[in-house]
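Asks: Sequence first, predicted model second:
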Amino acid sequence: MPRACAQPGDLIDVTLGELHPTQAVLGFDQVFYKLGRYGSDRDEAAGDVNKRFDDWCETNGQEEAASAGPGARLDDPSSFSCTVPVGQETAETVAPMKTAVIGPGGKLYLTDGHHTLTSFLEGPDGSPRMHIRLRVTDNFSALSPAAFWQRMTAEKKVWLRDENNRPLGVEQLPDRLGITHFRDDPYRSLVYFTRDIGYEVPDGATEFLEFSWGSWLRGEHDTAAYDLTAPGPYLDLVKRASKSMAALAPDAVVDDGKTAAQLGRIDEWNGGKKETGGEFAKLGKPLSDPKPGKLAEALDYKARVLPLPACTTTVTGPRNGPLVVTGGVTCLDRAAQRGPVVVRPGAALVVTGSTVDGPLQADRATAVHLCGSRVGGPVVVSRSTGPVRIGGPGCTANTVQGPVVVQ
């Protein structure tokens, strides 16, 4: 069935690479938890199926994984099975599916599931070619691009705020999935960890519910005052934030006219249990526990992500001609570099979400980071005196037309 003909309620098979985000930020720590869990063998060691198969089956409208033997991969659905076969879905199994809107030209705009699908893409067997089914909520394909975005904005199907909660335009939205293409909003991660402690996702939850909570929490708690790489301070922040959420009156306005009750404010903090029990206790379990908490798994993965050096020169948008980096840290951020790139000794290069029409060569660079980008030629990095990252944790895989040589 042509995408432009899909109607609300239809389930459509898509690839991750053809989806267009409707938000510019993610809570990276939520994704890091998923990736830490997906890359662990803890589930298999306990005789269970790795969580990524359960998550894929649920997202695909098939409840949970039934089996996944050795060698099973998400990018090969024939290598594992789900409890509900395709064609036998029920209203209950379809409800957790992620959603999309059909836009002009039949383009697919993801309105729910940015964290989940980014985790699939960045996972051990992820790629833009991975298939998943989505539930269509609206078909706006007959609208012009301008009218489409007006409709999406009016119906609150797009989140046009940046990582600092400042307004942004639709032209600033990422053009594809991948953690490199998003900005990190620590308040969005914070809200994720308060789930079932300070709030519960209500039935019929609206899109971007967690961002609304995050907007409110900005005025209550300063994430910069906490070390979000250490479990103790992070857990303390979660406790304080979730207690603030639970203490709100049901009719208190949280964000954009939505009340605490509408956003799922929990009746009793931590389900009425003490700190040593309930979801809060589960969240705080260390990595050494047989069932570590989400926070420990997130921070363990986060520790593997190399930090980016501070940019001294930033290039965005189109740039014509060869680029020679002779010193400092040059960053190509969503840039279209039309020409080769050469990094001289003592200089550093960071390329994120960009295209380079030509080869990339670096010799004795202090750092080279290449994430979520497309390079139309070989990549050669030799004798680097600092970190070299070409894909890997927190760095979306690249497309390179030619060999990649690091020596």
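Replies: Structure received. Numbers count the residues shown, from 1 in each chain.
Asks: Could you use CA atoms for every contact and neighbour count after this?
Replies: OK.
Asks: now the strands for the stretch 151-300 of the chain?
Replies: Under the criterion DSSP state E, counting those that start in this stretch, strands of the stretch 151-300 of the chain are mapped to 183-184, 253-255, 258-259.
Asks: What's the biggest helix in the chain, counting residues?
Replies: Taking residue count as the measure and DSSP state H as the definition, the longest helix of the chain comes out as helix 231-247.
Asks: where do the strands sit along the stretch 301-407 of the chain?
Replies: Counting by DSSP E, counting those that start in this stretch, the segments of the stretch 301-407 of the chain that form strands are 313-320, 323-325, 329-338, 341-343, 348-352, 355-356, 360-363, 367-371, 374-375, 379-382, 388-390, 399-400, 404-406.
Asks: Next one for the comparison:
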Amino acid sequence: MLSLRDTFLLCIYSCVPLLATFSSAEKITYDKLSNGDVITVTLDQLLPTQPVLSFDKEFAKLNRYHEDLKSMFNDLCKANGAKGIKKWNEESQPTDASSYNCIDKPGTHTNDLSTVVIGPKAGTLYLTKGHHTLSTFWDMPNGGTSVPVMVKIAHNLHETGEDFWPEMNNDKEVWLFNTKGEKIKAKELPEYIGQKQLKHDKYLSLVYFLKDISYSSPQKKDKKKGTSNGSSIPFLELNWALEIRKHMKISDYDLNVLDEYAAALAEAATVMVDLPDDTIVGKSERTAKEMGKLSLVDSKALAALINDKKSDFNHALAYRIAVKEKSTPKRLLEEEAAEKEKEKQEKENMDENNSNNGIEISELETTKPD
């Protein structure tokens, strides 16, 4: 028996023909789409192929949108392969693509589009690239399930039947590890994107911030253009997150406190660069060197990330704290602040006592009898 969602999707995919970019006049059905074709969908049509997100990567974007609405429309244009925002106004809405204009025609820059695989069940669409970007559009206050986006067909597997998930796994198009680093089954994947269903992998947030600080992203080359085009390694960041959790405990840090989050980043960065070059990272089947490990932590870049108020790190932290304050009763926040102040005072008193004791001992050691 079909679920409500399956019935809904069956109607969409079987009854309503969509337009492919190669011919704006040609009506086609999903089973006729080929690799590289571009279609327009709404966010609620997309099924995730991973159970986790870096919430902080999304928080950074959401805080920027809160401070500058233009950046949201700019990201919408980029995500739709249209380079950037050209014209918008206070009446423009993410759910209405006709209410704003991009620099280029949507779908022009296909490498910027999120990608999907067409599944065997009622032509379902499995998102394989763009989980963070599209989840941000889902979760932003003026976004939601009906935000239209253009996506590119990576593979059409509508005829694979029971071989669908083995093929997806073989092609490294699905990530089946939860926030504890434990293996899950494909049927345990969430039904929708967004933070209400995808869970926060805090180690993934560390990896997100540490790019070009303790690792760099190996680039794949476009032979025709001679340029790089994204990472050449599937699930690069997720595999690094899986590896880091073996060597540190994120629970040792309060990520709502800047100094503690900074300390967590410093430890994670050190863990990464200290790995032997031939260490296999996570489930990647690749060595740390192949996964972009740097020989040393770029301490200047790390300091800039932490100290620059306009960095993604500080945008994420600001939004994270705002979310906590909004969801936590005022009384509990006051009690927490008082407890932290008490701990701080006790530490200062202890340091002062240790310092005084050191002086007394030093004086005793250096004083000679008459």
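Replies: Nice, I can see it. If you're wondering where the values come from, they're calculated on a predicted model, not measured in any experiment.
Asks: Can you give me the TM-score here?
Replies: Overall, the chain-to-chain superposition scores 0.72 on the TM-score scale (TM-score structural alignment, normalised by the length of structure 2); 290 aligned residues with a C-alpha RMSD of 2.6 Å.
Asks: on that earlier part again, how about CSV for the strands of the stretch 301-407 of structure 1, with mean neighbour count added?
Replies: As requested, the strands of the stretch 301-407 of structure 1 are arranged in CSV below (neighbours: other C-alpha atoms under 10 Å):
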stretch, mean neighbour count
strand 313-320, 13
strand 323-325, 17
strand 329-338, 22
strand 341-343, 22
strand 348-352, 25
strand 355-356, 24
strand 360-363, 21
strand 367-371, 24
strand 374-375, 22
strand 379-382, 18
strand 388-390, 19
strand 399-400, 16
strand 404-406, 13
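Asks: how about those strands, which one is nearest Thr22 of structure 1?
Replies: Closest to Thr22 of structure 1 of those, according to C-alpha to C-alpha: strand 329-338, at 16.9 Å.
Asks: What residues in structure 2 pair up with the closest one?
Replies: The alignment of strand 329-338 of structure 1 onto structure 2 (TM-score structural alignment) covers no residues at all.
Asks: Spatially central, which residue of structure 1 would that be?
Replies: Centroid-nearest residue in structure 1: His115, 3.7 Å away (criterion: C-alpha atoms, centre = their mean).
Asks: Please identify which helix or strand holds the alignment partner in structure 2 of that one.
Replies: Under the alignment (TM-score structural alignment), His115 of structure 1 pairs with His132 of structure 2. His132 of structure 2 belongs to helix 131-139 when assigned by DSSP states H and E.
Asks: what about the alignment partner in structure 1 of His155 of structure 2, neighbour count?
Replies: Applying TM-score structural alignment, one finds that His155 of structure 2 aligns to Asp138 in structure 1. Other residues within reach of Asp138 of structure 1, judged by other C-alpha atoms under 10 Å, total 17.
Asks: which other residues reach the helix or strand where Asp138 of structure 1 lies?
Replies: Assigned by DSSP H and E, Asp138 of structure 1 falls within strand 131-139. Residues lying outside strand 131-139 of structure 1 but in contact with it, judged by C-alpha atoms under 8 Å, 6 or more residues apart in numbering, are 4-16, 56, 59-61, 75, 94, 97-103.
Asks: need the contact list for Thr49 of structure 2.
Replies: When the contact criterion is C-alpha under 8 Å, 6+ apart, the partners of Thr49 of structure 2 are Tyr126, Leu127, Thr128, Glu173, Val174, Trp175, Leu176, Leu189.
Asks: Next, format those residues as CSV and append neighbour count.
Replies: Written out in CSV, the entries for the contacts of Thr49 of structure 2 read as follows (neighbours: other C-alpha under 10 Å):
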residue, neighbour count
Tyr126, 22
Leu127, 28
Thr128, 22
Glu173, 21
Val174, 23
Trp175, 23
Leu176, 19
Leu189, 21
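Asks: re the thing from before, using a markdown table, lay out the strands of the stretch 301-407 of structure 1 together with distance to Arg183 of structure 1.
Replies: Shown next, in a markdown table, are the strands of the stretch 301-407 of structure 1 (distance: least, C-alpha to C-alpha, whole Å):
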| stretch | distance to Arg183 of structure 1 |
| --- | --- |
| strand 313-320 | 15 |
| strand 323-325 | 25 |
| strand 329-338 | 12 |
| strand 341-343 | 25 |
| strand 348-352 | 11 |
| strand 355-356 | 18 |
| strand 360-363 | 25 |
| strand 367-371 | 13 |
| strand 374-375 | 19 |
| strand 379-382 | 26 |
| strand 388-390 | 19 |
| strand 399-400 | 21 |
| strand 404-406 | 27 |
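Asks: Fine, thanks again, bye for now.
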